[in-house]
Structures are given as C-alpha cells and as structure tokens.
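[1] missing the sequence, but the structure's below:
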C-alpha cells in the first residue's frame, strides 16, 4: 500500500514521504505534497495530493483530504478522498467518508455515513462491519 521511504520526483522537485512516528503527537494541520504515514497521534487536519496511511497504532482526529486513504488504526472525523478509502481489519473509522470508492475489509469497523464523490447522486450508508 503506497508508503515507502524512497523520495519521489514530481515536477522536478524531490518529495520525501512524511512520517508521524509512534510516540509523537501532532496538534494542528499537516499539509504536504508527499504521502503521509501516521503511526502516532494527530489532532488536526491532514492534507496531501498523495496517500495517507494510518498505521495500526496510529490515530487521527479531525479531517483528512487526500488522493487515497488507508486506515489500519483509528480515525474520528471526516475523510475526503478523490480515490479509494480502505479500512483494514484492524481499522476503525467513526465519522463521514467522501470518496470515489470505499472498501471495508472483514473485521474493520465503520460507524458513520459515506458519500460517493464522483458527482453522482448522493448515496448514504450507515454500517458497522465486525
């Protein structure tokens, strides 16, 4: 799933992935062009044109805006993705999702609402998968 320690080239600039490590707490917003991986705790907005991955020990409270989002830890708030939002078996999402595609794997928990972001008619979903 998309997180690597290698830098990426985009428009002639070198982009380095952003890691919020285990034991770290970020209070406030993080805005990046590169991918963001959360193994610690974030209490604020995450915005990237890349991917956001919340690791099994990671926790985010607030809003995420990204291309793709993978949740293996905890997320409370709003997730807006132009691509795919995936909740893995260890993941828990409480809040609202707006995405082109939502994947809830067996064992994952989703409590909230979802909205298709492709401009089509809104489709509301409330569920818990356990």
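    Looks like it came in fine. Computed from a predicted structure; not experimentally measured. Numbers count the residues shown, from 1 in each chain.
[2] going forward, measure contacts and count neighbours with C-alpha atoms only.
    Will do.
[3] in which helix or strand does residue 56 reside?
    Per DSSP states H and E, residue 56 falls between elements, in no helix or strand.
[4] residues near the residue lying closest to it once chain neighbours are set aside, how many?
    Closest residue to residue 56 apart from its sequence neighbours, by Cα to Cα, 6 or more residues apart in numbering: residue 73 at 4.1 Å. For residue 73, the neighbour count with other Cα atoms under 10 Å is 24.
[5] what of residue 26?
    With other Cα under 10 Å as criterion, residue 26 counts 16.
[6] the structure to be compared is supplied as follows:
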C-alpha cells in the first residue's frame, strides 16, 4: 500500500497519462508540478513544470517560469520558458522573457521580447518532492 515515496515505472506511466486543466475564469497562485499534460485557459501566478506537454490557450496568462518537454503557447507568458523538445508559439502568443528550447515553431503574429537559445543538449526534467524541480543537462559524449 505504501511505497515510501518511491514511484514505480508503472506509476510514472500512469501519471504521465494524467491531464490537468485550469479553465478560463480560474486563478491559481502557486507552483504546478506534474508528470502529465497541462492545459491552461485561466491565470497562473507561479511556475509550471511538466514532464509532458504544457498547452496555454489564447485566454491564458502565466506570470512565472515554464519548464516542460513540449509546449504550445497561444496566451501571455511573463517569465522564462524552457522546453526540452518542441516549443510552438501560436499567432496569439505574447512571451515576455527568455526562451530556451530544442526546436521552435513560430506562427505569424506571435510576439516575444527576450532572447532565444535553441538546439541545446537534451534535457531531463527533474521533479522533486519539495517543488524545486529543474531541467538538468544529460551527460552525453560528443565525438
């Protein structure tokens, strides 16, 4: 019944299939950390971390940093966006902060103010019990 805080591989797969939704008209103050997908249409004041995908709808507003494997932004973000794989900025996106990503797709009309760093080494998103998870570079030998 109790696993001393250690998750099995099966538990992680189940968690990564879970989805979290913050709908329009909802405001959340605090950090969100999850293995699964996150869909936001409301307002978040805090950081968001996901080992899967974060999707921000056109009515969304995030004041905080975003860390995920993949992300699609159609709303407004004030903070640093770190995506290990693919980041898509939709036509209605407005990002005020730096972007670090493996690949970037930008639709006509998207706005961002900050620097962009692309093609970095693959990252692993670390989630921790105390909510201070972070992207960590995987050690790869370059030949």
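    Good, I have the coordinates. Quick caveat, the model's predicted, so the values are computed rather than measured.
[7] TM-score for this pair?
    Superposed pair, TM-score by TM-score structural alignment, normalised by the length of the first structure: 0.79. Supporting alignment: 111 aligned residues with a Cα RMSD of 1.6 Å.
[8] how about residue 44 of the first structure, what's its match in the second structure?
    Here residue 44 of the first structure is matched to residue 46 in the second structure, going by TM-score structural alignment.
[9] could you do residue 113 of the first structure as well?
    Under TM-score structural alignment, residue 113 of the first structure pairs with residue 115 in the second structure.
[10] ok, residue 56 of the first structure next?
    Residue 56 of the first structure maps onto residue 58 in the second structure, by TM-score structural alignment.
[11] its match contacts residue 91, doesn't it?
    No. Contact between residue 58 of the second structure and residue 91 fails when scored by Cα atoms under 8 Å: they sit 9.3 Å apart.
[12] residues contacting the match of residue 44 of the first structure?
    28-32, 62-65 (Cα atoms under 8 Å, 6 or more residues apart in numbering).
[13] from the residues you listed, list just the buried residues.
    32, 62-65 (16 or more other Cα atoms under 10 Å).
[14] now tabulate these in JSON lines and tack on secondary structure and distance to residue 83 of the second structure.
    Shown next, in JSON lines, are these (DSSP: H, G, I helix; E, B strand; the rest coil; distance: Cα to Cα, whole Å):
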{"residue": "32", "secondary structure": "strand", "distance to residue 83 of the second structure": "16"}
{"residue": "62", "secondary structure": "strand", "distance to residue 83 of the second structure": "15"}
{"residue": "63", "secondary structure": "strand", "distance to residue 83 of the second structure": "17"}
{"residue": "64", "secondary structure": "coil", "distance to residue 83 of the second structure": "14"}
{"residue": "65", "secondary structure": "coil", "distance to residue 83 of the second structure": "11"}
